[in-house]
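In: quick one: sequence plus predicted model below, questions after.
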Amino acid sequence: MEFLKIKISVLINYLLFGVLLNSVGTVILQSQRYYKVSASSASILEAFKDITIALVSFLVASFITRIGYKKSMQIGLAAVAVTCVVIPSLKTFIAIKILFAVTGASFALIKISVFGSIGLITKNEKEHISFMNFIESFFMVGILSGYFLFSYFIDDSDASSPRWFQVYYLIGFLYAVALILLTLSPLNESAIKPAADLTANQSFVNMFKLLMLPLVISFIACAFLYVLVEQSIMSWLPSFNNKVLHLPSSFSILMASILAGTTALGRFLAGLVLKKISWYVCLGACLAAAALLVLITMPLAANTVQHNIITWKDIPLVAYVFPLIGFFLAPIYPAINSLVLASLPKNQHAAMSGLIVIFSALGGTLGSLITGNIFQYYGGKEAFYFSLFPISILAIALLFFNKLKKTVVPDLIKD
């Protein structure tokens, strides 16, 4: 295959960032155990990750084509590899915050570059949508792998054990390997090189011109709300399992891996299903099913009593059922991303990807902070009941997005 090596490299890059970025839920739980911080204080880790993603995306998206997609990805991988090697020597809460800030900044470079590169290594819209879902499913495989990696290094019997920091040596090594593979993978970027007379300021202005397109505005609302829901659940599911369902810490993290697994499966199957049925019908049905699952499982969680958890059969049913919400939410994000990118020329994909990353990061931060505060002051069940509110608004936003997709042909902004 013509693009096989770079496709494999891109998939591995995304998988590794899935491992580290979404370890925030695990680290939130560990921070409460190891550093003795409150739930609301621990939730700030999400902000260090997502605000940095948004800020770096805002600063570099308009001119990342000048740097180059491949070079930007190399910078991101190298920065995280070095930081992971340093973290076990520091072992402070501030160091953990710095880790997520560096990871967030690097992911901004990776995500914009990956989303922009898809248009260069796919040949048509159907292939674009399919590969987008495949990439996002690999991200979820990374999240799934991360739960198992971190749970292996966590000591249930001793909350003060620093053993869990050792996982960062392994992750740093994997990032270094990914950097070598990327360096050896060719990527032709001639199609996205900016015009010689286009200044950095003009590139920046062109990114904001995208925000004037009605289709882009409706998309941003959808992306923001989706990530708000996804991250509020994903980041706080380990804590929910531990504090509401009374599971040991390692089991709490492992059971949260079901969410990543069902999301990966949902995105993989969506790549097949969306070729045959209307994307709007599919996503609408998925939202309805997700809301129904919340309404069914939260009363089950309320009836859970504390008891000794020794084997998998001792774990309450709700811990297995609620993570299935990932299967229903899974197709939404990659589908809408692909649809909006396919509406724009390739030389605008980097700018649009920057907007995707910015508003996704803001949605993730807000979702985690709101959920963390509700979790602390009202309880875990109430925190997850909150997800019904953004799910309802997201259904309305998708209605407008679908209407505009049918009736509005976006004006292409010329460089």
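Out: Thanks, I have the structure now.

In: CA atoms for contacts and neighbours, from now on please.
Out: Noted.

In: residue 28 and residue 14, how far apart?
Out: 22 Å (Cα to Cα, to the nearest Å).

In: ok, those two, which is more surrounded?
Out: The residue with more neighbours, out of residue 28 and residue 14, is residue 28; 26 against 22, by other Cα atoms under 10 Å.

In: and that one, what does it touch?
Out: Residue 28 makes contacts with 39, 42, 43, 45, 235, 236, 239, as judged by Cα atoms under 8 Å, 6 or more residues apart in numbering.

In: and the residue nearest to the last one when sequence neighbours are not counted, how many neighbours?
Out: To tie it back to what came earlier, the one meant is residue 239. Distance criterion Cα to Cα, 6 or more residues apart in numbering; nearest residue to residue 239, sequence neighbours excluded, is residue 29 at 5.7 Å. Residue 29 is flanked by 29 other residues according to other Cα under 10 Å.

In: would you format the contacts of residue 28 as JSON lines with distance to residue 152, neighbour count and secondary structure included?
Out: Listed next are the contacts of residue 28 as JSON lines, based on distance: Cα to Cα, whole Å; neighbours: other Cα atoms under 10 Å; DSSP: H, G, I helix; E, B strand; the rest coil:
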{"residue": "39", "distance to residue 152": "23", "neighbour count": "22", "secondary structure": "helix"}
{"residue": "42", "distance to residue 152": "22", "neighbour count": "24", "secondary structure": "helix"}
{"residue": "43", "distance to residue 152": "23", "neighbour count": "26", "secondary structure": "coil"}
{"residue": "45", "distance to residue 152": "22", "neighbour count": "27", "secondary structure": "helix"}
{"residue": "235", "distance to residue 152": "19", "neighbour count": "26", "secondary structure": "helix"}
{"residue": "236", "distance to residue 152": "19", "neighbour count": "26", "secondary structure": "helix"}
{"residue": "239", "distance to residue 152": "17", "neighbour count": "27", "secondary structure": "helix"}
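
In: take this one as well and set it beside the first:
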Amino acid sequence: MTGFDRDATGLKIGIFLFVMFFLLGTGIWVGLALMGVAYMGMIGFTSRNPGSSMAITVWTSSSSWTLTSLPLFIWMGEILFRTRLSEDMFKGLAPWLRGLPGGLLHTNVVGCTVFAAVSGSSAATLTTVGKMSIPELRRRGYPEFMIIGTLAGAATLGLMIPPSLTLIVYGVTVKESITALFMAGVLPGLVLAAMFMLYIAGWSIARPDQRPAAEPRLGFVGALKNSVLLIPVILLIVTVIGSMYIGIATATEAAAFGVVGALVLAAVQRSLTWESFSQSLLGATRTSAMIALILMGASFLTLSMGFTGVPRTLAAWIGGMELSPIALIAALTVFYIIIGMFLDGISAVVLTMAIIDPMVRGAGIDMIWFGIFVVVVVEMAQITPPVGFNLFVLQGMTKHDMGYIARTALPMFLIMVVMVGVLVMFPQLATWLPEAMKQAPN
């Protein structure tokens, strides 16, 4: 890339950042701010009609059948939140997690890990688990910054633990086996969840003054009795996951099973009233509308960024450096973090992989391993401003300032950076299961 190209790309990035921060600083809705940035980019750097492009992009992104599962999963979370099921889940988990350093903060990580295997979506994982965990953890006196930060980071597991929409798009783009990619994401996802839990334990040991009062001791028999309260939630999870993995339901149909199952369980427990039903429906509508507007803005911004050529120019610049495999991975880590500040994960993969793919293959890097690497760095982008999607969702749920939420998520971001290093040092984490699957007899 020539000096002129670098200067032009830097100017475009600077203008995007300035307009983004200006609009967000005025207090305008996030989705509208994203659309405004994209509109300015289309006017300033392309000859296309921004109005017609925005209309087509917004309609296409909001009418996708794949996204139908998102409001259904959100509604399921609202039902669990507004009935006794979420409280019962915490009562069932408390006796087993209370002895761990950090106590019930681990429910954020455990809950997100489990639900990630249901939704495949970071946003759905965040909203569902957040609706259940935030009120309960606040009521028990856990520090707000730990509640928000651990939830923001743990919810990114929805991108790695199968089924993952990002892995599906990556597999289609680079023509690799989706099943192999799903298998490759299992161990790294569990390792990352364990690293999050180690962070919580470390905080608890280092800051004993911030720990809330310990949960009351129940003994082994009492813990078993309380574990019975987990059965309805476990049945619901097994129904949703099982219907997808045995092939009788798509993600959207499984989400519908989840809503029906949550309603049935709440009715059996006699915690479902007309008021809780209507409030859960309205709450799901409000949250879904908020996320849909953000998705619309992000889709238009993706289109605008694509037309300006910024992602492709940066990728071509890195490719021209002829770096070693380790240096290439380090450069791509920085590259995807920067790109992730403006694009969602799927868009980042689609816009850059055409150039990155031959570069990575030429360096002799395993494409299954690279897919997991891409997901980890894309997870980072979910909690990095100015367009960290999880940060926006949490802001809508908690009403906290964006800067505060980003600061609480910083330790989780650093853990993901460490995870990249772990993947580089131990590539077998991502490659062992797919290779074992290939060698297994049919």
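Out: Cool, the structure landed. Here the structure is a predicted model, which is why all the values come from computation and not from measurement.

In: TM-score for the pair, please.
Out: Once superposed, chain against chain, the TM-score is 0.32 (TM-score structural alignment, normalised by the length of structure 1); 217 aligned residues with a Cα RMSD of 7.1 Å.

In: so the residue nearest to residue 239 of structure 1 versus residue 109 of structure 1, what's the distance?
Out: Distance, residue 29 of structure 1 to residue 109 of structure 1, using Cα to Cα: 28 Å.

In: need the single longest helix in structure 2, by residues.
Out: Ranked by residue count under DSSP state H, the longest helix found in structure 2 is helix 274-308.

In: for it, packing partners?
Out: Judged by 3 or more Cα pairs under 8 Å, 6 or more residues apart in numbering; DSSP states H and E, helix 274-308 of structure 2 is in contact with helix 30-45, helix 50-62, helix 69-82, helix 389-398.

In: now the strands: where do they sit in the stretch 301-442 of structure 2?
Out: Assigned by DSSP state E, counting those that start in this stretch, the strands in the stretch 301-442 of structure 2 number zero.

In: now do the same contact list for residue 135 of structure 1.
Out: 10, 11, 14.

In: tell me which helix or strand the first one sits in.
Out: In the assignment (DSSP states H and E), residue 10 of structure 1 maps to helix 4-21.

In: do the same with residue 376 of structure 1
Out: Here residue 376 of structure 1, judged by DSSP H and E, is contained in helix 349-377.

In: buried stuff in that helix?
Out: For helix 349-377 of structure 1, the neighbour count (16 or more other Cα atoms under 10 Å) marks 349-375 as buried.

In: same check on stretch 232-245 of structure 1?
Out: Applying 16+ other Cα under 10 Å to stretch 232-245 of structure 1 flags 232-245 as buried.

In: could I get those residues as a markdown table with secondary structure and distance to residue 220 of structure 1?
Out: Below are the buried residues of stretch 232-245 of structure 1 laid out as a markdown table (DSSP: H, G, I helix; E, B strand; the rest coil; distance: Cα to Cα, whole Å):
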| residue | secondary structure | distance to residue 220 of structure 1 |
| --- | --- | --- |
| 232 | helix | 18 |
| 233 | helix | 20 |
| 234 | helix | 21 |
| 235 | helix | 22 |
| 236 | helix | 24 |
| 237 | helix | 26 |
| 238 | helix | 28 |
| 239 | helix | 29 |
| 240 | helix | 29 |
| 241 | helix | 31 |
| 242 | helix | 34 |
| 243 | helix | 34 |
| 244 | coil | 33 |
| 245 | coil | 35 |
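
In: farthest pair in the residues you listed?
Out: Farthest apart among the buried residues of stretch 232-245 of structure 1 by Cα to Cα are 232 and 245. That separation is 17.4 Å.

In: distance of the residue nearest the centre of structure 2 from residue 79 of structure 2?
Out: Geometric centre of structure 2, nearest residue: residue 122, 2.7 Å, by Cα atoms, centre = their mean. Noted for residue 122 of structure 2: a distance of 19 Å to residue 79 of structure 2, by Cα to Cα.

In: same check, this time on residue 73 of structure 2
Out: For residue 73 of structure 2, the distance to residue 79 of structure 2 equals 10 Å [Cα to Cα].

In: give me the common contacts of these two.
Out: With contacts taken as Cα under 8 Å, 6+ apart, the residues that reach both residue 73 of structure 2 and residue 79 are residue 259.

In: got the angle between the helix or strand harbouring the residue nearest to residue 239 of structure 1 and helix 349-377?
Out: Applying DSSP H and E as the criterion places residue 29 of structure 1 in helix 24-34. Relative orientation of helix 24-34 of structure 1 versus helix 349-377 (axes from the mean of the first three to the mean of the last three Cα atoms, to 10 degrees): 40 degrees.

In: for residue 231 of structure 2, which three-state class applies?
Out: State at residue 231 of structure 2, reduced to three classes by DSSP: H, G, I helix; E, B strand; the rest coil: helix.

In: run a quick neighbour tally on it.
Out: Neighbouring residues of residue 231 of structure 2 were enumerated by other Cα under 10 Å; the total is 14.

In: repeat that for residue 4 of structure 2.
Out: Burial of residue 4 of structure 2 is recorded as 9 neighbouring residues (other Cα under 10 Å).

In: since that was my last question, I'll sign off now.
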